[in-house]
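1. here's my sequence, what's the structure:
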Amino acid sequence: MAFFLFKLRRRSQTIFMNLEKALELISQKLNFWVSTVIKMLPNLLLASLILVVGIYLAKRVRDFARRKLEVHFHNRTLGDLVISLVYVVAIGIVIFTALRILNLDKTITTALAGAGIVGIALAFAFQDIAANFMSGIFLSFRRPFKIGEAIRIKDFEGFVEEIRLRDTTLKTYQGQLIIIPNREVFQNAIINFTRLGKRRADITGGVSKTADLRKVQQVALAALKEVPGVITDETHFLFENIGESTIDFKVLIWVSSGERMPYLQFYSDVIVHMTEAFRQNGIELPFPMRAIVSASRQP
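-> The predicted structure is shown next:
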């Protein structure tokens, strides 16, 4: 029994000594941390002050850049990119300065090196997204279209609703929204129906071989002058073929709107006015006329 009590006392002493050593190590560590914090307290306060003031100034710089760009720079997409870059660079400078005060600049350098490697890996993984952003930047410089203009890209046609760095949004004539990646926009032909402010319609038809051709031409040109929106100075009436029973003609008409619905209404009105004028003047139309829609180009 005495031996058992002796062993128990020895084990208790060992546990107590180990616990005492552990508490001493914890106390030393806490004292080291407290002394380190006290020693770095001025630097911590200065770094915190730099972060607060720096972020405030970065926001002011961003707002100032936005106001200046809105006045002198009319490309909103590219302007937003420049503003974002200015803000990110300013925040980066503030953070790096604060870390340097805390003697953590080597840590941030190592982190940036690691981030660079990760960035390269992400660039390969998301190269399609990166291609869309780069295409958006190039489109911002070229500016082949603006918001509100009627355009056609591949099989998509409509009004430009929104232009962003990653994609372009069209609203079709049926009221549908189409989001096209800027890579597709950049790599394909773009037809802008609005930019020139006019568009051409080719009207073809035929009159009887017994008709007075000079009268046909005069009646047609006079009828076109009554159609609002037709640019009569650039209208051309041409006889182009002698068929079996008709003499075929073509009228090259420029209308003062490149957008689809006004344009369709224009050449519909042209056909109505010409047909009525021919009938009123006794000019026979053996076959119905047809309209051929063409892109904006000079005759």
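2. for the rest of this, base every contact and every neighbour count on C-alpha atoms.
-> Will do.
3. tell me which helix or strand Glu157 sits in.
-> With secondary structure defined by DSSP states H and E, Glu157 is part of strand 156-163.
4. for Ile38, grab the count of nearby residues.
-> Other residues lying near Ile38 total 12 when counted by other CA atoms under 10 Å.
5. any idea how far it is from Ser48?
-> Using CA to CA, to the nearest Å, one gets 15 Å for the distance from Ile38 to Ser48.
6. likewise Ala58?
-> Computed with CA to CA, the distance linking Ala58 and Ser48 is 15 Å.
7. higher neighbour count, the two?
-> A direct count of neighbours by other CA under 10 Å for Ala58 and Ser48 places Ala58 higher, at 21 against 14.
8. wait, the more buried one touches Tyr87, no?
-> Yes - the criterion here is CA atoms under 8 Å, and Ala58 meets it with Tyr87 at 6.1 Å.
9. next, show the common contact partners of the two.
-> Taking CA atoms under 8 Å, 6 or more residues apart in numbering as the contact rule, Ala58 and Tyr87 touch no residue in common.
10. please, where are all the strands along the stretch 1-150 of the chain?
-> Under the criterion DSSP state E, counting those that start in this stretch, the stretch 1-150 of the chain carries strands at the ranges 150-153.
11. now do the buried residues in the strand holding Glu157.
-> Judged by neighbour count (16 or more other CA atoms under 10 Å), strand 156-163 contains these buried residues: 157-161, 163.
12. let's compare: structure for the following, please.
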Amino acid sequence: MKEQFSTAFGNLIDKLQGWFNTTIEYIPNFILAILVMITSYFAAKYISKFVGKLVSKKIEQASIKNAIARVSAVVVVALGLFIALGVMNLGKALTSLLAGAGVVGLAIGLALQGTLANTFAGLILSFRKKIQIGDWVETTGFAGEVMDINLKDFTLKESDNNIVVIPNKTILENPLKNYSLTTRMRVFIECGVGYESDLEMVEELTKNVIANTFEQVKYANDVEFYYTEFGGSSINYLCRFWIDAESMLEKMRAKTKAIIEIKKAYDKEGINIPFPIRTLQFDNKLSVKSSDLHQMASKN
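-> Next up, the predicted model:
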């Protein structure tokens, strides 16, 4: 019994001594690993601030800037963790950690497929120079001013002050018309004049009214004027001209102003803008027999 006890005690002492020797042997690596982690932590803070300042020169959205800065910090810390594990000769642990991270990342990616798609789409939209906050755009049946682009959605403010929130993925996958990329817009006006009107006079008068109303239209010949059809009660025409504008509101104001001035000029010159008229003509007299009336009454 004493021999077994002494043998077990000796094995315990040998084990503890081996652990102690191993600990003493790995203390420098452990200290170096701690230094690596501390260095990576402070480096992550510095790099996060640097990346935030660098990205702010190209991206106005605070949410996107913060997200990119945080991702850069996480990458630096993760890199420091891998280096620290390598310094401590924990290669197997490093391999297991990478494998586990891959499996977890795949599971999260499948579970949050739609969310991640909107996130990456938001990052792509933020770096696009042709889409900026304040632009007037039209997409997926909505038109308005771009108010915000974040990691989730794309926010528009319509002309009637309604806020429209559209997923980033939808914006990226559908056509988008940006009116703010050009400083000029074409205004279309469709109208009709009576058949008794002098068509050449109407054309000349309309062109002169547009040229005198808008500073951007220097000459009457810059206005395009085309008669389009013989309508039911009028001869219709299409008038179009260019103005300096960057939003649909400016275009609508210009069209309104043009219609008002054209109406004033037509009233002054006695030019008629007819509205659709339906004439009912009863030339044929219908003869109704009394027998027919009795039959109709009996049916009712």
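13. report the TM-score for the pair.
-> These two chains, once laid on top of each other, score a TM-score of 0.74 by TM-score structural alignment, normalised by the length of structure 1; 269 aligned residues with a CA RMSD of 3.6 Å.
14. got the contact list for Ile129 of structure 1?
-> For Ile129 of structure 1, the residues meeting the contact criterion (CA under 8 Å, 6+ apart) are Arg166.
15. cutoff 10 Å now
-> By CA atoms under 10 Å, 6 or more residues apart in numbering, Ile129 of structure 1 lies in contact with 123, 135, 166-167, 181-183.
16. tell me how far Ala121 of structure 1 lies from Met134 of structure 1.
-> From Ala121 of structure 1 over to Met134 of structure 1 (counting by CA to CA), the distance is 18 Å.
17. equivalent analysis for Thr172 of structure 1, please.
-> 26 Å.
18. still on that earlier bit, give me the contacts around the strand holding Glu157 of structure 1.
-> Counting by CA under 10 Å, 6+ apart, the neighbours of strand 156-163 of structure 1 from elsewhere in the structure are 76-77, 136, 139-140, 145-152, 168-180, 182, 190-194, 259-260.
19. try it again with 7 Å
-> Residues outside strand 156-163 of structure 1 that contact it (CA atoms under 7 Å, 6 or more residues apart in numbering) are 77, 146-152, 168-173.
20. could I get the full set of helices for the stretch 101-250 of structure 2?
-> 113-126, 168-173, 199-213, 248-269 (DSSP state H, counting those that start in this stretch).
21. export these to TSV and append columns for distance to Leu90 of structure 2.
-> Rendered in TSV, the data for the helices of the stretch 101-250 of structure 2 read as follows (distance: least, CA to CA, whole Å):
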stretch	distance to Leu90 of structure 2
helix 113-126	33
helix 168-173	42
helix 199-213	80
helix 248-269	63
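22. which ones are touching the residue nearest the centre of structure 1?
-> Geometric centre of structure 1, nearest residue: Arg164, 2.4 Å, by CA atoms, centre = their mean. With contacts defined as CA under 7 Å, 6+ apart, the neighbours of Arg164 of structure 1 are 77, 136.
23. now do the aligned partner of it in structure 2 against Thr170 of structure 2, distance only.
-> With TM-score structural alignment as the matching criterion, the partner of Arg164 of structure 1 in structure 2 is Asn150. Asn150 of structure 2 sits 14 Å away from Thr170 of structure 2, taking CA to CA as the criterion.
24. again with Lys58 of structure 2
-> Lys58 of structure 2 sits at a distance of 23 Å from Thr170 of structure 2 (criterion: CA to CA).
25. which of those two has more neighbours?
-> Set side by side, Lys58 of structure 2 and Thr170 give different neighbour counts by other CA under 10 Å, the larger being at Thr170 (16 against 13).
26. map that one across to structure 1 for me.
-> Structural alignment (TM-score structural alignment) places Thr170 of structure 2 against Glu184 in structure 1.
27. got it, and Phe230 of structure 2?
-> Aligned by TM-score structural alignment, Phe230 of structure 2 pairs with Ile242 of structure 1.
28. that match contacts Asp248, correct?
-> Yes - contact criterion CA atoms under 7 Å: Ile242 of structure 1 and Asp248 qualify, at 6.1 Å.
29. who has more neighbours out of these two?
-> Set Ile242 of structure 1 next to Asp248 and count neighbours by other CA under 10 Å: Asp248 wins out with 19 against 13.
30. which residue packs closest to that one, ignoring adjacent ones?
-> Gly206 (4.1 Å; CA to CA, 6 or more residues apart in numbering).
31. how about that neighbour, what's its match in structure 2?
-> With TM-score structural alignment as the criterion, the equivalent of Gly206 of structure 1 in structure 2 is Gly192.
32. out of the buried residues of strand 156-163 of structure 1, the closest to Glu20 of structure 1 would be?
-> Relative to Glu20 of structure 1, the closest of the buried residues of strand 156-163 of structure 1 is Ile163; by CA to CA it sits at 69.3 Å.
33. which residues touch the nearest residue to Arg186 of structure 2 once chain neighbours are set aside?
-> In space, and not counting its chain neighbours, Arg186 of structure 2 is closest to Trp242: 4.4 Å by CA to CA, 6+ apart. Taking CA under 7 Å, 6+ apart as the criterion, Trp242 of structure 2 is in contact with 184-187.
34. farthest-apart pair in those, please.
-> The largest distance within these, taken as CA to CA, falls between Arg184 and Val187 and amounts to 9.8 Å.
35. so how far is Thr14 of structure 1 from Gln28 of structure 1?
-> Distance, Gln28 of structure 1 to Thr14 of structure 1, by CA to CA: 21 Å.
36. same check on Gly114 of structure 1?
-> Gly114 of structure 1 sits 47 Å away from Thr14 of structure 1 when distances are taken as CA to CA.
37. same check on Ala201 of structure 1?
-> Ala201 of structure 1 sits 104 Å away from Thr14 of structure 1, taking CA to CA as the criterion.
38. which one of these two has more residues nearby?
-> Between Ala201 of structure 1 and Thr14, counted using other CA under 10 Å, Ala201 has the larger neighbour count: 22 against 12.
39. you'd agree the more buried one is up against Ile292?
-> Yes - proximity of Ala201 of structure 1 to Ile292 meets the contact threshold set by CA under 7 Å, at 6.4 Å.
40. counterpart of Arg240 of structure 2 over in structure 1?
-> Taking TM-score structural alignment as the alignment basis, one finds that Arg240 of structure 2 is matched in structure 1 by Leu252.
41. give me every residue that touches its match.
-> Listed by CA under 7 Å, 6+ apart, the contact set of Leu252 of structure 1 reads 200-203, 235-237.
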